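1. The following comprises the amino acid sequence and a computationally predicted model.
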Amino acid sequence: MSRTQWAALASVVLALLFAGAATVASALSPEPAPAALAAPAADSADAGFARDMAVHHQQAVEMSFLVRDRTKDEEVRRLAYDIANTQANQRGMMLGWLDLWGLPKVAPGEEPMSWMGMPSHGPSHGSSHGSGHGPAGGDGALMPGMATAAQLDGLRAASGRDAEVRYLKLMTAHHRGGVHMAQGCVDRCRPGVERDLAQGMVDAQESEILLMADLLRKRGATP
């Protein structure tokens, strides 16, 4: 082996030795991990969003199962399945965070949307609103976009194209309310997985609103 080849081999060996030493040193003296974020307060945007959006998602799942059993249209059934599956999973994540934070899933006496600095009642996003976290009474709804009891009864009684149109209109309003709430978390929640999830909700639900508008037009209905 020539002198040049020996020099090159020696350089490679030395580089490997230095790399190994650096790896061992790093393993023996790891950098301290950043301190874990403290759990948010019960009245924080993080906790309020998790509680309110879990309730909001539950109704979307319910409506999606209702329409799935009332139409044979594959486009609507596929959309309903995607919404039910996605929002059920997201709801589980938000309830799980509340458990990890040691916070209640229900806040008696606290108005929904108070973490956004706004009351839940009053006309918004195509629905009337009530207060509290329990089931909507009469024609009252809980939060922006949520269907009233009468609207849910109408969906249960419908079938075929009528059920499809009712579902698409109700879910469009529901998504608009959901986007409004999720954007509230993007603007107010702490940086991290919850705020990232909220941004993902905004992006996904805005896309689905456009899809539902197309599906409504195909059925001769106004988006």
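-> Good, I have the coordinates. Residues are numbered from 1 along each chain as shown.
2. From now on I want contacts and neighbour counts done on CA atoms only, so please keep to that.
-> Noted.
3. Run through the residues that contact Leu215.
-> Leu215 sits next to Leu168 when contact means C-alpha atoms under 8 Å, 6 or more residues apart in numbering.
4. Is the most centrally placed residue in the chain in a helix, a strand, or coil?
-> With distances taken as C-alpha atoms, centre = their mean, Met201 lies nearest the centre of the chain, 4.6 Å away. Classification of Met201 using DSSP: H, G, I helix; E, B strand; the rest coil returns helix.
5. Hmm, Met181 and it touching each other?
-> No: with contact defined as C-alpha atoms under 8 Å, Met201 does not reach Met181; the gap is 9.6 Å.
6. Which stretches in the protein count as strands?
-> With DSSP state E as the definition, the chain shows no strands.
7. follow-up on the earlier one: quick one: the residue nearest to the centre of the chain and Ala33, what's the gap?
-> 30 Å (C-alpha to C-alpha, to the nearest Å).
8. what's the answer for Arg195, then?
-> 22 Å.
9. same check, this time on Arg51
-> On the measure of C-alpha to C-alpha, Arg51 and Ala33 end up 30 Å apart.
10. swap in Pro104?
-> Here the criterion is C-alpha to C-alpha. By it, Pro104 lies 29 Å from Ala33.
11. Mind checking which of these two has more residues around it?
-> Between Pro104 and Ala33, counting by other C-alpha atoms under 10 Å, Pro104 is the more crowded of the two (13 against 6).
12. one more structure, for comparison:
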Amino acid sequence: MSSDTTSLDAAPASGEVPARHRFGYAALALLLAGIVLGAGIGLVVPRFRTPADDSVEAGFLRDMSTHHAQAVEMAMEAHADSITPAIVTLSADIATTQQAQIGYMQAWLRDWDLSPTGGEQPMAWMPDAAGSVVDGLMPGMATPEQLASLRKATGKDLDVQFLTLIRAHHLGGIHMAQEAEDLSDNKDVDWLADSMVTAQQGEIQLIDDLLKQAQAG
């Protein structure tokens, strides 16, 4: 029986690459291209996604860490000295929540290889923030004199001072968080800012009720 001259194993014409080899070379070329592209993405994307030192994200996290630290301080004063159970509970919730959020913010700054404090003025990350900072204090923050008065207060006076100060503090913090959420394109920062707005708006409703009770008492 004669051999089949159309066999796939037949020798190719001089200089011609077999079809199966051409497929193999094409697959190899695509694989190498994928490796190079993947390496390029690995180098570029982390830098693209990591906020810079002068970014909205870095400025917000630094400023809000400072803002939160004062809220924690005031809440601990009320928690230690108030004799009103609802205020003791509220102050504990505020201190616990905001201290945990400080932990998030400081951890992210470390992950981004950024200092927890920056060289820019407070609120520099927020456009049109002129006038928002008064005597170095961000929106809603208590003055040194107000903090000194809170530390000395007792009874009804303590409750009224704390609720008044923390209400203003929450309003300032909400404004900052809303601005950060609008300006940032980092999903983690957006999530945290939104959490702050939701929690503090809810607490303001409770604060208003407690303040009415304290002032009427």
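-> Thanks, I have the structure now. Note that the coordinates shown come from a computational prediction; the quantities given were computed from them, not determined experimentally.
13. Would you pull the TM-score for this pair?
-> The TM-score (TM-score structural alignment, normalised by the length of the second structure) is 0.75; 174 aligned residues with a C-alpha RMSD of 1.9 Å.
14. Could I get the contacting residues of the residue nearest to the centre of the first structure?
-> Counted by C-alpha under 8 Å, 6+ apart, Met201 of the first structure has contacts Gly178, Val179, Ala182.
15. hmm, 6 Å instead?
-> Counting by C-alpha atoms under 6 Å, 6 or more residues apart in numbering, Met201 of the first structure touches no other residue.
16. what's the matching residue for it over in the second structure?
-> Using TM-score structural alignment, the equivalent of Met201 of the first structure in the second structure is Met196.
17. cool, Gly48 of the first structure as well?
-> Alignment note (TM-score structural alignment): Gly48 of the first structure maps to Gly59 of the second structure.
18. ok, now Glu62 of the first structure?
-> So, by TM-score structural alignment, Glu62 of the first structure is matched to Glu73.
19. neighbours of Val12 of the first structure, just the number please.
-> 11.
20. Which residue ranges of the first structure form helices?
-> For the first structure, applying DSSP state H gives helices covering 3-28, 45-68, 74-101, 149-157, 160-188, 193-218.
21. Residue range in the second structure corresponding to the fourth one, please.
-> Think helix 149-157 of the first structure. Going by TM-score structural alignment: helix 149-157 of the first structure matches residues 144-152.
22. Could you do the third one as well?
-> When the second structure is aligned by TM-score structural alignment, the counterpart of helix 74-101 of the first structure is residues 85-112.
23. Tell me the buried residues in the matching stretch?
-> For stretch 85-112 of the second structure, burial by neighbour count (16 or more other C-alpha atoms under 10 Å) applies to 87-88, 90-95, 97-99, 101-102, 104-106, 108-109, 112.
24. And stretch 204-220 of the first structure, by the same measure?
-> Applying a neighbour-count criterion of 16+ other C-alpha under 10 Å, one finds Gln205, Glu206, Glu208, Ile209, Met212, Ala213, Leu215, Leu216 buried in stretch 204-220 of the first structure.
25. what's the offset of that stretch from the middle of its chain?
-> From the chain centre to the centre of stretch 204-220 of the first structure is a distance of 19 Å (C-alpha atoms, centre = their mean, to the nearest Å).
26. Tell me how far the residue nearest to the centre of the first structure lies from Val179 of the first structure.
-> According to C-alpha to C-alpha, Met201 of the first structure stands 7 Å off from Val179 of the first structure.
27. swap in Ala21 of the first structure?
-> Distance of Ala21 of the first structure to Val179 of the first structure, given as C-alpha to C-alpha: 52 Å.
28. Give me the more crowded residue out of the two.
-> The neighbour comparison of Ala21 of the first structure against Val179 (other C-alpha under 10 Å) goes to Val179, with 23 against 12.
29. Just give me the match in the second structure for the more buried one.
-> Alignment note: Val179 of the first structure maps to Ile174 in the second structure; criterion TM-score structural alignment.
30. Which residue is the nearest non-sequential neighbour of that match?
-> Closest residue in space to Ile174 of the second structure, ignoring its immediate chain neighbours: Val197 at 5.2 Å, by C-alpha to C-alpha, 6 or more residues apart in numbering.
31. In a markdown table: the helices of the first structure, plus distance to Leu142 of the first structure.
-> Below are the helices of the first structure laid out as a markdown table (distance: least, C-alpha to C-alpha, whole Å):
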| stretch | distance to Leu142 of the first structure |
| --- | --- |
| helix 3-28 | 53 |
| helix 45-68 | 8 |
| helix 74-101 | 16 |
| helix 149-157 | 10 |
| helix 160-188 | 11 |
| helix 193-218 | 19 |
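32. mind checking which of these is nearest Pro112 of the first structure?
-> Among these, helix 45-68 comes nearest to Pro112 of the first structure, with 6.3 Å by C-alpha to C-alpha.
33. Tell me the gap between that closest one and the middle of its chain.
-> With C-alpha atoms, centre = their mean as the basis, helix 45-68 of the first structure stands 9 Å off its chain's centre.
34. For it, which outside residues touch it?
-> Here helix 45-68 of the first structure makes contact (C-alpha under 6 Å, 6+ apart) with Arg77, Ala80, Ala84, Gln87, Arg91, Met94, Lys105, Trp115, Cys189.
35. List the contacts of the second one.
-> Contact criterion C-alpha under 6 Å, 6+ apart gives Ser64 as the residues in contact with Ala80 of the first structure.
36. try 7 Å
-> Contact partners of Ala80 of the first structure, counting by C-alpha atoms under 7 Å, 6 or more residues apart in numbering, are Ser64, Arg68.
37. I'd like the distance between it and Ala173 of the first structure.
-> Distance from Ala80 of the first structure to Ala173 of the first structure, by C-alpha to C-alpha: 15 Å.
38. ok, now Ala33 of the first structure?
-> Ala33 of the first structure is 44 Å from Ala173 of the first structure, where distance means C-alpha to C-alpha.
39. Over to Trp6 of the first structure?
-> Distance of Trp6 of the first structure to Ala173 of the first structure, computed by C-alpha to C-alpha: 74 Å.
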